[in-house]
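Participant: Provided below are the primary sequence and the corresponding predicted coordinates.
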Amino acid sequence: MKFNPDGQLYKLTTVTTQFIFLNLLYILSCLPIITIGVATSALFEVLLRYADNERGNLIRDYFQAIKSNWKQATAAFVVLSVPIALLIYSSSFWVGGGTILTSIIGVVSAILAAYFFVVLALSLSLIGRYKNSLKQTLKNAFLLPVADPIRSLGVLLIPVVLFCLMVLFPGFRLFLPLFGFVLICYCSAFLLLSIFKRWN
């Protein structure tokens, strides 16, 4: 059997291996917690390029993206993760009240938490995709879900669907350390590119 470096099997194997390695790198990069923002921004950067047919070395480009994005991505993560955590806590607290009023407040808090989560995802992807000030990036990230609610909702639903699959099918949890995070960001990349191209 003759080895063909331009063959489809070789390309598929190479991409699959890079995706697995990139997913493991991302998990390791997130372990200090505070680095989740820059790791996610770097992952978005390389996968947005890949989804937009701008090939390159995923692993090398990931490290370069971490180096160039760390300051803005970390700041955006800190600024937005605090209200997300507070809103999630508020939602669980008010829903536990057991009355219609507290349940309504809890649902509103959950919706706001989801909105901030989408804003965080948009912020980190914008940091990876464009060079801009942090203030302008956050402003754009807050406005985009209002301007394009359907695709922004898709950015939220992709990780939610994966989480539901993990809960419903325990065997699916093995998928997360292999491909999970890369698959979430890669699928989201197509939605994000369509949002950015529409409003760019």
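Facilitator: That came through, no problem.
Participant: Going by C-alpha atoms from here, please, whenever you check contacts or count neighbours.
Facilitator: OK.
Participant: Just give me the longest helix of this protein.
Facilitator: For the chain, the helix with the greatest residue count under DSSP state H is helix 58-95.
Participant: Could you check how far stretch 110-122 is from the centre of its chain?
Facilitator: 11 Å (CA atoms, centre = their mean, to the nearest Å).
Participant: For that stretch, buried residues please.
Facilitator: By 16 or more other CA atoms under 10 Å, the buried positions in stretch 110-122 come out as 110, 112-122.
Participant: List the buried residues in the stretch of helix or strand residue 143 belongs to.
Facilitator: Residue 143 is part of helix 134-147, with elements assigned from DSSP states H and E. Residues of helix 134-147 classed as buried by neighbour count (16+ other CA under 10 Å): 134, 137-138, 140-142, 144-145.
Participant: let's bring in a second one:
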Amino acid sequence: MRWNINRFFNPENRFWAFMERVTDICVLSFFWFLFSIPVVTAGAATTALFQYTLRLTADEEGYVWKTFREGFKKNFGQATILWIGAVLVGAFLVF
């Protein structure tokens, strides 16, 4: 069997599709870390991360930044309130 170099560099190759997903997850992890630095926004960042991964498993994902930003903005209020509540309950249980 001859090895075809053109098949290897085809962007629709399974290897490159896998590498694209790995890269998307790495970028997504960076965005999550960046947006979680102010601890108050960690809930919204986690919600945006989870929303993107759900789209990733359903093959509906778009651009990482656009999807993450939309999920962050859409769920910011509700996720922040729930996150602050979870932090307060966790602090209460620790003390």
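Facilitator: Okay, I see it. The structure presented is a predicted model; accordingly, all values stated were derived computationally and were not measured.
Participant: and the helix or strand just after the longest helix of structure 1, which stretch of structure 2?
Facilitator: Remark: after helix 58-95 of structure 1, the chain's next helix or strand is helix 100-129, criterion DSSP H and E. Aligned by TM-score structural alignment, helix 100-129 of structure 1 falls on no residue of structure 2.
Participant: Where in structure 1 does stretch 32-48 of structure 2 fall?
Facilitator: Using TM-score structural alignment, the match for stretch 32-48 of structure 2 in structure 1 runs over residues 26-42.
Participant: that older thread, what's the most distant pair in the buried residues of helix 134-147 of structure 1?
Facilitator: Across the buried residues of helix 134-147 of structure 1, the longest distance by CA to CA is 17.7 Å; it joins 134 and 145.
Participant: hmm, back to that, relative to helix 134-147, how tilted is the longest helix of structure 1?
Facilitator: 70 degrees (axes from the mean of the first three to the mean of the last three CA atoms, to 10 degrees).
Participant: Which other helices and strands does helix 58-95 of structure 1 contact?
Facilitator: The helices and strands touching helix 58-95 of structure 1, judged by 3 or more CA pairs under 8 Å, 6 or more residues apart in numbering; DSSP states H and E, are helix 8-30, helix 36-51, helix 100-129, helix 134-147.
Participant: With distance to residue 154 of structure 1 added, can I get those helices in CSV?
Facilitator: As requested, those are exported to CSV (distance: least, CA to CA, whole Å):
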stretch, distance to residue 154 of structure 1
helix 8-30, 21
helix 36-51, 16
helix 100-129, 9
helix 134-147, 10
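Participant: hang on, the earlier thing: right, and the helix or strand after the helix holding residue 143 of structure 1?
Facilitator: helix 149-168.
Participant: residue range for the helix or strand following that following helix in structure 2?
Facilitator: Moving toward the C-terminus from helix 149-168 of structure 1, the next helix or strand (DSSP H and E) is helix 175. Under TM-score structural alignment, helix 175 of structure 1 corresponds to no residues of structure 2.
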